[in-house]
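Student: what follows is a predicted structure for the sequence shown.
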Amino acid sequence: MNVQKLCIAMLAILALSACGGVDPNSPLGQRKAIFKEMLKTSEDMNGMLNGRVAFDGQRFSDAAVKLDALAQEPWKHFPQVKEADHTSAKDDVWQKQERFQVLVSSLEAATGELKGVAAAKPTAAVLAPSLSKVQAACEACHKEFRVY
């Protein structure tokens, strides 16, 4: 009898813990996945520039291409009306669309520039200012439109 109660309790706990996740197919789930991949890619690139990871010009260039492609994607997963799910996006994303789009364009321009500079496979010192522009574009949008 005790084993049966324990099994029922464990099943209930497992069922309840599964309720808190974000649907990966929802707009929120889609953009979160893209943002996580953008962060991972830029962290790897930053690691190459600050010596934490061995610098590899081809790998950096490939990552810049990937980051530029990713930077084009999350915006289509912001629905016209804010979803009911818990999101890190402030209401201003939906209320100040023009400003939001300006910052989106800034990020896209910065990743495009980084991709172009990286294609020539220059030294880490030459790449650092372009990656800094990408990071500044991310930070600017986060300051205005993300809840911390």
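Tutor: Everything's here; your move.

Student: switch to C-alpha atoms for all contacts and neighbour counts from now on
Tutor: Will do.

Student: relative to Gln101, how far out is Trp94?
Tutor: For Trp94, the distance to Gln101 equals 11 Å [C-alpha to C-alpha, to the nearest Å].

Student: quick one: residues contacting the residue nearest the centre of the chain.
Tutor: Centroid-nearest residue in the chain: Phe35, 1.5 Å away (criterion: C-alpha atoms, centre = their mean). Shown in contact with Phe35 (C-alpha atoms under 8 Å, 6 or more residues apart in numbering): Pro74.

Student: from Val53, how far off is Phe35?
Tutor: 22 Å.

Student: whoops, I mixed them up, Ala109
Tutor: In terms of C-alpha to C-alpha, Ala109 sits 26 Å off from Val53.

Student: so for these two, which residue has more residues nearby?
Tutor: Taking other C-alpha atoms under 10 Å, Ala109 and Val53 do not tie; Ala109 has more neighbours (17 against 12).

Student: mind giving me the packing neighbours of the strand or helix carrying the more buried one?
Tutor: Taking DSSP states H and E as the definition, one finds Ala109 inside helix 97-119. Helix 97-119 sits against helix 57-71, helix 124-145, with contacts defined as 3 or more C-alpha pairs under 8 Å, 6 or more residues apart in numbering; DSSP states H and E.

Student: Ser17: which of these is closest?
Tutor: Evaluated with C-alpha to C-alpha, these place helix 124-145 nearest to Ser17, the distance being 29.1 Å.

Student: list the helices and strands the closest one packs on?
Tutor: So helix 124-145, by 3+ C-alpha pairs under 8 Å, 6+ apart, packs with helix 27-49, helix 92-95, helix 97-119.

Student: okay, pairing it with this:
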Amino acid sequence: MKQLLLTVLSCTVLLSPAFAADPVAQRQEIFKQYKQTVGTMAKTVKGETPYSKDEFAKLAAHLDALAQQPWQHFPAGSDKGKTDARAEIWSKPQDWKAAIDKHKTETAKLKQTAAGGDLAAIKAQFGATQKTCKACHDSFRND
């Protein structure tokens, strides 16, 4: 067991610099976490899974933390290779920043609303937050 752990840690250490040098991989990893978190939240909002105030609040807090992360991984020139990012991210930086700011604002509101526990309010704010995701995808992502 110790040998396996040492092997995994060694590989992680060796691969970390390569991963750190690839902004596309970094932002894609964060967006994978987004997808998982939002998917779990959506099931609750749709009534497919039972609502737990504490669990949903944790998910909303995690989403709010994620909302702070991917934007730094869009440096100039990272629109090449395997990415769905549109050139408008770099050619319209003010629009891109406005979309990010709107998303961060709505995600923070979702975190706050989730902490209150009112499921009807949570559903409304989840919808508002999702609209910011869609708006960004429509303008800045090739699907």
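Tutor: Happy to help now that I have it. Remember, it's a predicted structure, so these values are computed and weren't measured experimentally.

Student: and Ala108 of structure 2, what's its match in structure 1?
Tutor: Under the alignment (TM-score structural alignment), Ala108 of structure 2 pairs with Gly112 of structure 1.

Student: burial of the closest residue to its match other than its chain neighbours, as a residue count?
Tutor: Setting aside the residues directly before and after it, Gly112 of structure 1 is nearest to Asp68 in space (C-alpha to C-alpha, 6 or more residues apart in numbering), at 5.8 Å. Residues within reach of Asp68 of structure 1, counting by other C-alpha under 10 Å, total 23.

Student: can you check the one 4 residues further on too?
Tutor: Other residues near Gln72 of structure 1 number 15, with proximity taken as other C-alpha under 10 Å.

Student: distance of the closest residue to it other than its chain neighbours relative to Ile8 of structure 1?
Tutor: Closest residue to Gln72 of structure 1 apart from its sequence neighbours, by C-alpha to C-alpha, 6+ apart: Glu108 at 6.6 Å. Noted for Glu108 of structure 1: a distance of 51 Å to Ile8 of structure 1, by C-alpha to C-alpha.

Student: pick out whichever of those two has more residues nearby.
Tutor: Using other C-alpha under 10 Å, the more surrounded residue of Glu108 of structure 1 and Ile8 is Glu108, with 20 against 12.

Student: list the contacts of the more buried one.
Tutor: Counting by C-alpha under 8 Å, 6+ apart, Glu108 of structure 1 has contacts 68, 71-72.

Student: alignment lookup: Glu55 of structure 2 to structure 1.
Tutor: In structure 1, Glu55 of structure 2 lines up with Arg59, judged by TM-score structural alignment.

Student: neighbours around its match, how many?
Tutor: Arg59 of structure 1: 15 neighbours (other C-alpha under 10 Å).

Student: how far away is it from Thr41 of structure 1?
Tutor: Between Arg59 of structure 1 and Thr41 of structure 1 the distance is 11 Å, computed by C-alpha to C-alpha.

Student: so which of the helices and strands packed on helix 97-119 of structure 1 gets nearest Gln80 of structure 1?
Tutor: The nearest among these, by C-alpha to C-alpha, is helix 124-145 at 15.4 Å.

Student: show me how far that closest one is from its chain's centre.
Tutor: 13 Å (C-alpha atoms, centre = their mean, to the nearest Å).

Student: and the contacts of it?
Tutor: Here helix 124-145 of structure 1 has contacts from 46, 48-49, 55, 89-93, 100, 103-104, 106-107, 110-111, 113-114, 117-118, using C-alpha under 8 Å, 6+ apart.

Student: at 6 Å what do you get?
Tutor: 49, 89-90, 93, 103, 107, 110-111, 114 (C-alpha atoms under 6 Å, 6 or more residues apart in numbering).

Student: what about the residues you listed, which one has the most neighbours?
Tutor: Taking other C-alpha under 10 Å as the neighbour criterion, Thr111 ranks highest of those with 27 neighbours.

Student: wait, that residue sits on Asp68?
Tutor: Yes. Here Thr111 of structure 1 reaches Asp68: they are 4.9 Å apart, a contact under C-alpha atoms under 6 Å.
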